[in-house]
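Engineer: generate a structure from the sequence data that follows.
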Amino acid sequence: MKIKSILFFLILFGSITVRSQNFAVKSNLLSLANGALNGGIEYAFGMRSTVDFSGSLRPWKRTERYVERYWLLQAEYRYWTCQKFNGSFFGVFLNGAQFNIGGKDMLLGKFKWLKNHRYSGWLTGGGISYGYHLILNRHWNLEVSLGIGYEYIRYDKYACPDLCAAWKERESYHYFGPDKFSLSIVYVFN
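Structural biologist: As a prediction, this is how the structure comes out:
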């Protein structure tokens, strides 16, 4: 019986063909520089179509100055103008996240309101993107991607960044504008 099972699996897996450049793994270097664990997988299902699933997690405990904890998941369909994993692509994406952030001056003072309060909540949305893959060698690529879209954000606002701060209010916010920027190192399986 064992020999029949082994032969069955050898025939089954021996008949499966692996196509070149159908699968890639990646890491967003910008998210990594912020101290978040992140990664993504991308699978090709045509000559010019891929689907990308990526995520980011920053579970670290707060310091005395600020709190910045979050997780983010994103799914994206990509259409490549020439061939998959090479050159330009256009995408459509959906995302969702949960966050607990405050007490930090982010993006050179653009979000000054984050400095004096803590915000805890979630968001969901989507948008369109453009990106480019620069081939470095047979397996390694560098990817740059930008996106604009809509995000529905629901959050609780607290009086100060401290975890024991008094709750002030619950609000929601509709955001439209730039909401995706990544610089990723990509490994393409051949």
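
Engineer: alpha carbons only for contacts and neighbour counts from here, please
Structural biologist: Fine.

Engineer: buried ones in stretch 28-38?
Structural biologist: 28-29, 31-32, 36-38 (16 or more other CA atoms under 10 Å).

Engineer: span of that stretch from start to end?
Structural biologist: End-to-end distance for stretch 28-38: 7 Å, by CA to CA, to the nearest Å.

Engineer: Proceed likewise with the subsequent sequence, for comparison:
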Amino acid sequence: MNLNRKKYFLCFACVLACLVYSDKVSAQFYSVRTNLVGLGTGNLNVEGSMAFSTHWSAHLPVQYNPFRLWDDGKLKNFTVQPGVRYWMRETYGRGCFIGLHGVFSIYNAGGLFGHRYRYEGTAFGGGLSAGLVRPLSRRWNLEFELGLGVVWADWERYRCVNCGKRTGKGSGVYVTPTRTAVNLVYLF
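Structural biologist: Purely as a prediction, here's the structure:
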């Protein structure tokens, strides 16, 4: 099995395990959220989460961006970041949380901030995050979250965004921001 198939299989197995075992835990709350920062960059995104104790919750954010930002710029991607959070006070309540998350992404980005190259590839890894929650009403919360992680990425570099031949290829391990979010949350 080649490396790409292994990555897809691992991602599929994680999502399937979450779905199969979701009825085995006694969840008290569910939530759905969207990252407003992500929407601002054209990323269509949704995150489902489930509390499985008074201090722990599981999360599955998914984002997809099929759009061109402008003539020479794009930030196309499909990204999944499953994770867990530990809430200092109470799950989904006012206060702080810390999180542990995985990252899997397929990307095609370039022409951003005057950059003349386009990069295409995959990335996977994990990271830690911290955040703050502020209730807006009984069913609505606002969350702020920042995260940093270690990601392995392979990429191919092309001369221009729209066309051009490949000018480089590589892979490596990078320490990079993995979460930047201002989430609007609806609680069930």
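
Engineer: returning to that earlier point: in JSON lines, list the buried residues of stretch 28-38 of structure 1 along with secondary structure and distance to Asn22 of structure 1.
Structural biologist: Formatted as JSON lines, the buried residues of stretch 28-38 of structure 1 follow (DSSP: H, G, I helix; E, B strand; the rest coil; distance: CA to CA, whole Å):
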{"residue": "Asn28", "secondary structure": "strand", "distance to Asn22 of structure 1": "20"}
{"residue": "Leu29", "secondary structure": "helix", "distance to Asn22 of structure 1": "22"}
{"residue": "Ser31", "secondary structure": "helix", "distance to Asn22 of structure 1": "25"}
{"residue": "Leu32", "secondary structure": "helix", "distance to Asn22 of structure 1": "25"}
{"residue": "Ala36", "secondary structure": "coil", "distance to Asn22 of structure 1": "27"}
{"residue": "Leu37", "secondary structure": "strand", "distance to Asn22 of structure 1": "24"}
{"residue": "Asn38", "secondary structure": "strand", "distance to Asn22 of structure 1": "21"}
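
Engineer: from those residues, which is closest to Gln98 of structure 1?
Structural biologist: Nearest to Gln98 of structure 1 among the buried residues of stretch 28-38 of structure 1 is Ala36, at 13.7 Å by CA to CA.

Engineer: quick one: map Ala51 of structure 2 onto structure 1.
Structural biologist: Matched across to structure 1, Ala51 of structure 2 falls on Ala44, judged by TM-score structural alignment.

Engineer: what sits against its match?
Structural biologist: Counting by CA atoms under 8 Å, 6 or more residues apart in numbering, Ala44 of structure 1 makes contact with 21-23, 50-51, 84.

Engineer: repeat for Ser31 of structure 2
Structural biologist: Taking CA under 8 Å, 6+ apart as the test, what Ser31 of structure 2 contacts is 48-50, 185-188.

Engineer: what's the ChimeraX line that selects buried ones from these?
Structural biologist: What follows is the ChimeraX syntax selecting those of the contacts of Ser31 of structure 2 that are buried according to 16+ other CA under 10 Å:
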select :48,49,50,185,186,187
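
Engineer: now for the strand or helix carrying Thr178 of structure 2, which elements pack on it?
Structural biologist: Assigned by DSSP states H and E, Thr178 of structure 2 belongs to strand 166-187. Packing contacts for strand 166-187 of structure 2, counted by 3 or more CA pairs under 8 Å, 6 or more residues apart in numbering; DSSP states H and E, involve strand 30-35, helix 36-40, strand 118-135, strand 140-158.

Engineer: about what we covered before: of the contacts of Ala44 of structure 1, which pair is most distant in space?
Structural biologist: Largest pairwise distance in these, by CA to CA, is 13.2 Å, between Gln21 and Val51.

Engineer: those two - which one has more neighbours?
Structural biologist: Val51 (18 against 15; other CA atoms under 10 Å).

Engineer: which helix or strand contains that one?
Structural biologist: According to DSSP H and E, Val51 of structure 1 maps onto strand 49-58.

Engineer: mean shift between that strand and structure 2?
Structural biologist: Following the fit onto structure 2, the mean deviation recorded for strand 49-58 of structure 1 is 0.5 Å by mean CA distance after the TM-score superposition for structure 1.
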